[in-house]
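Enquirer: following is a predicted model, sequence given first.
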Amino acid sequence: MTEQFAGKVVWITGASSGIGAALARAWADAGAHVVLSGRDEARLAHVAKDCATDTLILPYDVREEAAMRAACEQAIGWKQGVDIMANNAGISQRSRATETAMEVYRNIIDIDLTAQIAATQAMLPHFTTRGSGHLVFVSSVAGKIGIPLRTAYCAAKHGLVGYADALRAELSQSGVSVHVVCPGSVATDVSRNALTADGSARGRSDSVIDNGMPPEEAARRILDGVESGEREIIVARGGESSWGEQRRTPDALFDQVAQMVANGYMDKIESEG
């Protein structure tokens, strides 16, 4: 890994465990200063101890917009700017659609999609004014294809990909990069913490997750993808990697939509009528 991240400020949500914690350690090892957010301040402090760099802990619930906006101001003010924002906070699901309460759909979409959009919207003026930086959205292979027992999760993660892709096009002339990360099974507590049909935590993992990619490997893959400018970063092994690759959006299509913006598409549409 090069020195591209040295001295940069990276803000990671969902940083108290799993991929988020691994990202914090990886970016710290690369010389970045890291801002750690999540609901559990004690767990964030534990992650911070593993980071051999300057760290700032900003605990809050991503669904609380006032707390999120306050965290944005603190993150920006800490070292006069944020260079990379990694939207990683999220929760999964393990329940059949025919048995799942509507409140479960609302909760998962609120956490995995709406809250990520809200935080990004709050930070956009900072990134566009600076004319540089990276917005990283941790979606899932389940954000590219439909996976059984995850209808709410798939809806949210597909939505996150759609938002990020459209945002990338709009920002294509701004100097701000947008990256979508699609992990497959990673050995975290994602299945144990997943919501069941009535909204309660599942409380147990499964073999596919337990035998998944180590979070440290996933984090290295993500950093490499951001560093090399990949717009869609597939982080998976075996069959899941094949699924992700089959549904990968071609770079030529991303380029085509970006060219529309360069040719004045947004100004033309806004000026009509």
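Expert: Good, I have the coordinates. Numbering: from 1, shown residues only.

Enquirer: hey, let's count contacts and neighbours off CA atoms from now on
Expert: Fine.

Enquirer: what about Val34, which SS state?
Expert: strand (DSSP: H, G, I helix; E, B strand; the rest coil).

Enquirer: wait, it touches Ala28, no?
Expert: Yes: under the criterion of CA atoms under 8 Å, Val34 is in contact with Ala28, at a separation of 6.6 Å.

Enquirer: intersection of neighbour lists for the two?
Expert: Contact with both Val34 and Ala28 is made by residues Thr53, according to CA atoms under 8 Å, 6 or more residues apart in numbering.

Enquirer: neighbour count: these two, which is higher?
Expert: Set Val34 next to Ala28 and count neighbours by other CA atoms under 10 Å: Val34 wins out with 29 against 25.

Enquirer: put this next to the previous one:
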Amino acid sequence: MKNLRNITFWITGASSGIGEALAIQLSQLPVNLILSARRATELERVKKACSNEDRVKILPLDLTDFDSHEEKTNHAIAQFGQVDHLINNGGRSQRSLVKDTIFQVDKDLMEVNYFGSVSLTKQLLPHMLKRGNGHFTVVTSLTGIFGTPFRSGYAASKHALHGFYDSMRAELEDSGIKVTIAAPGFVKTNVSINAFQGDGKALGKMDDAQANGLTPEQCAKAIIKAISKQKREVYIGKESYAAYVKRYLPWLFARLIKKAKVR
């Protein structure tokens, strides 16, 4: 992966799951890393697990504290003099039916999953445009391609990410700005444990579908491969076939998704 040498990655949601796995795997390359999430102690733990620890910096960040994003972006740039690649990975999931979900949950999902990534992207974009190159990777979900039961607000936030970053790519690709959308299926992380229930409380347990998913390490490997190849979009996991069923056989997809085991 020679094209990934000596560049600076900024990873959100780096304190666990896919973000942690991305940090550890990328640290094995000759790159600089800036790791962000809300929990500084967990970021320190991930940093210690990384190779080339002297090339890893931590930057605590709350994706929903939009007013702090300008300062955080300036701080990130100052760490190594530039940021070449932002991996928007932070977010939160949901496990509740539409009829049982209060509106605040929908708002909270959009704030952390969509507005948080968009805010950080817009703060960093002028830096990349001034330099004439840069790369944004956004970790969405296969629910950004199709909605499923128990994920209405989550799917909406991920669909929104696809819309935003597809549009941004179309506008800026000729200006040297690359965009990779990575859409995983089920990955065995704490995402279901932390997922919103309908009343806004965390689910507090790992559901069966998540437990049987890819490991974070497998998912991270696929994302890094897509980044290296500068792919515009990649679907990850055995559930990826559903994206093609949705595209080419929508009538069949509509029948199947009602019965899909997503919990």
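Expert: Now that the structure is in, tell me what you want to look at. Quick caveat, the model's predicted, so the values are computed rather than measured.

Enquirer: could you check how far Val257 of structure 1 is from Pro148 of structure 1?
Expert: 31 Å (CA to CA, to the nearest Å).

Enquirer: between these two, which one's more packed in?
Expert: Each of Val257 of structure 1 and Pro148 had its neighbours counted (other CA under 10 Å), and the higher figure belongs to Val257 (18 against 13).

Enquirer: residues contacting the more buried one?
Expert: When the contact criterion is CA under 8 Å, 6+ apart, the partners of Val257 of structure 1 are Ala169.

Enquirer: any idea where the strands of the stretch 151-273 of structure 1 begin and end?
Expert: Taking DSSP state E, counting those that start in this stretch as the criterion, the stretch 151-273 of structure 1 carries its strands at 177-183, 232-235.

Enquirer: who are the packing partners of the shortest one?
Expert: The one in question is strand 232-235 of structure 1. The contact analysis (3 or more CA pairs under 8 Å, 6 or more residues apart in numbering; DSSP states H and E) places strand 232-235 of structure 1 against strand 177-183, helix 215-228, helix 238-246.

Enquirer: about what we covered before: would CSV of the strands of the stretch 151-273 of structure 1 with mean neighbour count and distance to Ala218 of structure 1 be doable?
Expert: Formatted as CSV, the entries for the strands of the stretch 151-273 of structure 1 read as follows, by neighbours: other CA atoms under 10 Å; distance: least, CA to CA, whole Å:
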stretch, mean neighbour count, distance to Ala218 of structure 1
strand 177-183, 25, 8
strand 232-235, 25, 6
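
Enquirer: ok so, going back, name the stretch among the helices and strands packed on strand 232-235 of structure 1 that sits most buried.
Expert: The densest packing among these, expressed as mean neighbour count by mean count of other CA atoms under 10 Å, is seen in strand 177-183 with a mean of 25.

Enquirer: which part of structure 2 matches it?
Expert: Applying TM-score structural alignment, one finds that strand 177-183 of structure 1 aligns to the residue range 178-184 of structure 2.

Enquirer: and the matching stretch, how far from structure 1 on average?
Expert: In the superposition with structure 1, the aligned residues lie an average of 0.5 Å away from stretch 178-184 of structure 2, counting by mean CA distance after the TM-score superposition for structure 1.

Enquirer: give me the distance between Leu129 of structure 2 and Leu33 of structure 2.
Expert: Per CA to CA, Leu129 of structure 2 is found 20 Å from Leu33 of structure 2.

Enquirer: can you check Ala170 of structure 2 too?
Expert: When CA to CA is the yardstick, Ala170 of structure 2 and Leu33 of structure 2 sit 27 Å from each other.

Enquirer: tell me how many other residues surround the closest residue to Asp106 of structure 2 other than its chain neighbours.
Expert: Leaving aside its sequence neighbours, Asp106 of structure 2 sits nearest to Gly153 (CA to CA, 6 or more residues apart in numbering; 5.0 Å). Number of residues near Gly153 of structure 2 (other CA under 10 Å) recorded here: 25.

Enquirer: my guess is Gly153 of structure 2 meets Val105, correct?
Expert: Yes: between Gly153 of structure 2 and Val105 a contact is recorded at 7.5 Å, counting by CA under 8 Å.

Enquirer: residues shared between the contacts of the two?
Expert: Residues touching both Gly153 of structure 2 and Val105 (CA under 8 Å, 6+ apart): none.

Enquirer: so what's the gap between stretch 185-199 of structure 1 and the chain middle?
Expert: Relative to the chain's own centre, stretch 185-199 of structure 1 is displaced by 17 Å; criterion: CA atoms, centre = their mean, to the nearest Å.

Enquirer: er, stretch 124-143 of structure 1 I mean
Expert: Distance of stretch 124-143 of structure 1 from its chain centroid, counting by CA atoms, centre = their mean, is 9 Å.

Enquirer: can you tell me what sits against it?
Expert: Residues outside stretch 124-143 of structure 1 that contact it (CA under 8 Å, 6+ apart): 81-88, 153-161, 164, 174-184, 226, 234, 240, 243-244.
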